[in-house]
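Peer 1: need coordinates for the following:
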Amino acid sequence: MNLHTTPHNSRATRTTRRLAALAAVAAMVVAGVQTGSAVATPGESDAPSAAPSTAAALGVNPSAQRATAIRAAQAETAPAAKALKLGAQEKLIVRDVITDAQGTVHTRYERTYAGLPVLGGDLVTHTAATGKLKGVDKATDAKIAVASTTPKLKSTAAGARKVIWAGHGGTPVLAFETVKTGVQKDGTPSRVHTITDATTGKKLHSYEAVETGTGNSQYSGEVEITTTKTDAGFELTDGDRGGHKTYDLNQGSSGTGALVTDDDDTWGDGTGDDRQTAAVDAHYGAAKTWDFYKSALGRDGIAGDGKAAYS
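Peer 2: Below you'll find the model as predicted:
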């Protein structure tokens, strides 16, 4: 899927101030997990102090900090949608907020139309610390609108949900999405998503959400790793092991970082020069750890609650 970058020069002072405030919140979140504070007290000025370098040492919960940034962004989705000139029935749902080393805030959104999920309608905004919107990456440039949200056909598949299909750059249509679970030939769990036109019954798209990628690790050679297919490609999410995710801190010392993604499901080159190589070692090692607890101790995950940590 190609992303289209659209420059944006908003003249609305109110919108700019809102975006600046949002950027400030995200920046404070990053600062909160990357720096400590030193307060001098009598008799301590000459004493050496150890500066904590990790979120744990600082007593900061990276997940909580990320959640704070997402909540702040979600509170501003209405003015953000207006600034992006979305339709009256479109709403934004914040999925992630990342601040880079230059202070630019990257906010990833999913969209809904008349309350229905828009598949293939993702977008990412890039906002300077001043609040100026520097650009937008869109999964589609098509206008999100359908004549009616009442389907002409009825889906006979159990668990089918109504969606707006905007994938592959075509005209958005009302559709049904069904998910069929099972097991693949190699024993890997299967979750096949199928999109069907709710007017004609035509199959529009189908994909396997649980994939087996090829990882070129530095310490274990070529290995198979469980990944997840998305509209944009693949991500290091292991749906077979509690949804374990592998992130890239991008030289940071704390926080969560960005989820590692790829275009072709072949990861790393086996050397330390490729950042994905380290991600493969982390993802593969986490899978082996999960498998050990499962086979040796009968646990689903380290805590036995079926929930994965993240790398």
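
Peer 1: rest of the way, CA atoms for contacts and neighbours
Peer 2: Noted.

Peer 1: list of residues touching the one helix or strand residue 71 maps to?
Peer 2: Using DSSP states H and E, residue 71 maps to helix 62-74. With contact meaning CA atoms under 8 Å, 6 or more residues apart in numbering, helix 62-74 is reached by 22, 25-26, 29, 33, 55, 92-97, 107, 254-256.

Peer 1: please redo it, this time with the cut-off set to 6 Å
Peer 2: The set of residues external to helix 62-74 that reach it, using CA atoms under 6 Å, 6 or more residues apart in numbering, is 26, 29, 94, 255.

Peer 1: okay, now the nearest residue to residue 235 once chain neighbours are set aside: neighbour count?
Peer 2: Distance criterion CA to CA, 6 or more residues apart in numbering; nearest residue to residue 235, sequence neighbours excluded, is residue 261 at 4.2 Å. Neighbours of residue 261 under the rule other CA atoms under 10 Å: 22.

Peer 1: to compare against the first, here's another:
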Amino acid sequence: MRKHRRSTTARRAKAGAALAAGLLVAAGLQFAASASEPDLKRSVADAAGNVASHPRTFGYGPGQELRFADAVVDEDGTRHIRFGRTYYGLPVIGGDLVVHQDRRGRMIRGSRAKGYSPVVPSLEPAVNASETAAAARAAATGIRKAVAEPLLAVWAVEGTPRLVWQTTVSGVGDHEQPAGLVVVTDAVTGGLIETYGAQHQARGEGRSAYTGKVPLDTTPRKGGFALVDPVRGHVTKDAGNMRPGRVNAGSGTVFTDADNRWGDGRTLSRDRATAAVDAHANTALTYDYFKKTFGRNGIRNDGRAPTVFVHVGKKWDNAAWDDDCFCMLTGDGDAARTPSR
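Peer 2: Prediction:
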């Protein structure tokens, strides 16, 4: 029996490692400059194996699959690998877990939510999707042209896990701005569990390298703000000087700030957020121009927003649009280069 258990654990670890490695390309990586991408791929694969080898620590078991979220590396080499998870294909709300590793990739400890277990008695809802959608639209007062999209999920934030409907209601507000509400209800009893806004907006102040102080539409996040425009939808990221040909939509790191004041206004700034100020603000201005002048909803008139990258390449004296990535790429230029005439 003991030999069989070890063999089963080994198979689970191998399967978990393969799963995590396969997800890296789609999800992208956040990593410190001192760590290479192959090293992190190995760390994520090892972390998936750690989860499979320590099921009690993470509440991991049959029917569950890991979904790689992000990886962060500290200056001392300590690594923190975060996963989401599904339970028989359903997303687990509150099912996030983190594997903490030393610089050699060995597991130090694990972290997970208080109500981490996703095991529920049944995956069949007693309340159907249409009833749920109607109730969610009724709860979303102040949202016009409302469309409700219920998603069956497992609620594992705290206490006993429950099968739930997570319904996103999308529409427009009083000024035609995008508006939304997420309504979480018990899929068995129909009782309300939680509601929260799907659209969060803050007004930040940017110090542009060229035009002085400019307003920025940002999104509040725990501990600060992110350069994510909740009105127009675009996201501004630091490409970390990655080569242009390697950049995809999952690359780089979203700019964040504690006080919603961005950049230092200098033309040759060492503050990496200064370039982001111009990129984020000008993308918003472009969207607004085409919306007001031509009635277009986004670049392709389909509502899709681009990902905007600054600090692409090293001394890359160029900018480019990548339609496959649906991204705008901007380099830092080369101050020593004499412009051609």
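
Peer 1: pick out the most distant pair among the contacts of helix 62-74 of the first structure.
Peer 2: Pairwise distances across these (CA to CA) peak at 18.3 Å, for the pair 94 and 255.

Peer 1: of those two, who's got more company?
Peer 2: residue 255 (25 against 21).

Peer 1: can you verify that one is assigned to a helix?
Peer 2: No. Per DSSP: H, G, I helix; E, B strand; the rest coil, residue 255 of the first structure lies outside any helix segment and is coil.

Peer 1: contacting residues for it?
Peer 2: Residues near residue 255 of the first structure by CA under 6 Å, 6+ apart: residue 62.

Peer 1: mind checking how far it is from residue 245 of the first structure?
Peer 2: According to CA to CA, to the nearest Å, residue 255 of the first structure and residue 245 of the first structure sit 14 Å apart.

Peer 1: contacts only, for residue 277 of the second structure.
Peer 2: Applying CA under 6 Å, 6+ apart, the residues near residue 277 of the second structure are 206, 208.

Peer 1: let me know the helix or strand that it is in.
Peer 2: Going by DSSP H and E, residue 277 of the second structure is part of helix 272-294.

Peer 1: could you point out which element follows that helix?
Peer 2: Moving toward the C-terminus from helix 272-294 of the second structure, the next helix or strand (DSSP H and E) is strand 307-312.

Peer 1: tell me what angle that following strand forms with helix 272-294.
Peer 2: Between the axes of strand 307-312 of the second structure and helix 272-294, defined by axes from the mean of the first three to the mean of the last three CA atoms, to 10 degrees, the angle is 140 degrees.

Peer 1: who does strand 307-312 of the second structure touch, helix- and strand-wise?
Peer 2: Contacts defined by 3 or more CA pairs under 6 Å, 6 or more residues apart in numbering; DSSP states H and E place strand 307-312 of the second structure against strand 235-238, strand 327-331.

Peer 1: run through who's touching it.
Peer 2: The contact list for strand 307-312 of the second structure (CA under 6 Å, 6+ apart) reads 234-239, 241-242, 327-332.

Peer 1: re the thing from before, most tightly surrounded among the helices and strands packed on strand 307-312 of the second structure?
Peer 2: strand 235-238 (a mean of 25; mean count of other CA atoms under 10 Å).

Peer 1: can I get the contacts of strand 307-312 of the second structure in TSV including distance to residue 90 of the second structure?
Peer 2: Converted to TSV, these look like this (distance: CA to CA, whole Å):
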residue	distance to residue 90 of the second structure
234	28
235	27
236	30
237	30
238	32
239	32
241	37
242	35
327	30
328	34
329	35
330	38
331	40
332	43
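
Peer 1: among those residues, which one lies nearest to residue 220 of the second structure?
Peer 2: Using CA to CA, those come closest to residue 220 of the second structure at residue 235, 13.3 Å.

Peer 1: all strands for the stretch 101-250 of the first structure, in order.
Peer 2: 105-113, 116-127, 133-138, 161-165, 173-183, 189-197, 203-208, 210-216, 222-230, 233-235, 237-238, 244-245, 247-248 (DSSP state E, counting those that start in this stretch).

Peer 1: of those strands, give the one that comes closest to residue 266 of the first structure.
Peer 2: strand 210-216 (4.8 Å).

Peer 1: what is the nearest of the contacts of strand 307-312 of the second structure to residue 130 of the second structure?
Peer 2: So of the contacts of strand 307-312 of the second structure, ranked by how close each gets to residue 130 of the second structure (CA to CA), first place is residue 234, at 31.4 Å.

Peer 1: counterpart of the closest one in the first structure?
Peer 2: Using TM-score structural alignment, the partner of residue 234 of the second structure in the first structure is residue 244.

Peer 1: surely its match and residue 228 touch.
Peer 2: No. With contact defined as CA atoms under 6 Å, residue 244 of the first structure and residue 228 do not form a contacting pair (10.6 Å).

Peer 1: what residues are shared contacts of those two?
Peer 2: By CA under 6 Å, 6+ apart, the residues touching both residue 244 of the first structure and residue 228 are residue 237.

Peer 1: near residue 102 of the first structure, how many other residues are there?
Peer 2: If we define neighbours as other CA under 10 Å, then residue 102 of the first structure has 8 of them.

Peer 1: residues contacting the residue nearest in space to the middle of the second structure?
Peer 2: Central residue of the second structure (CA atoms, centre = their mean): residue 69, 7.6 Å from the mean position. Residues in contact with residue 69 of the second structure (CA under 6 Å, 6+ apart) are 82, 83.

Peer 1: name the helix or strand for it, please.
Peer 2: Counting by DSSP H and E, residue 69 of the second structure is part of strand 64-73.

Peer 1: how close does that strand sit to the first structure?
Peer 2: For strand 64-73 of the second structure, the mean deviation from the first structure after alignment is 2.5 Å (mean CA distance after the TM-score superposition for the first structure).

Peer 1: what angle separates that strand from strand 79-87?
Peer 2: Following the same axes, to 10 degrees, one obtains 160 degrees for the angle between strand 64-73 of the second structure and strand 79-87.

Peer 1: in strand 64-73 of the second structure, what's buried?
Peer 2: 64, 65, 66, 67, 68, 69, 70, 71, 72, 73 (16 or more other CA atoms under 10 Å).

Peer 1: what's the closest non-adjacent residue to the aligned residue in the first structure for the third one?
Peer 2: In the first structure, the residue paired with residue 66 of the second structure is residue 92, using TM-score structural alignment. Taking CA to CA, 6+ apart as the measure, residue 92 of the first structure lies nearest to residue 111, with 4.8 Å between them; neighbours along the chain are not counted.
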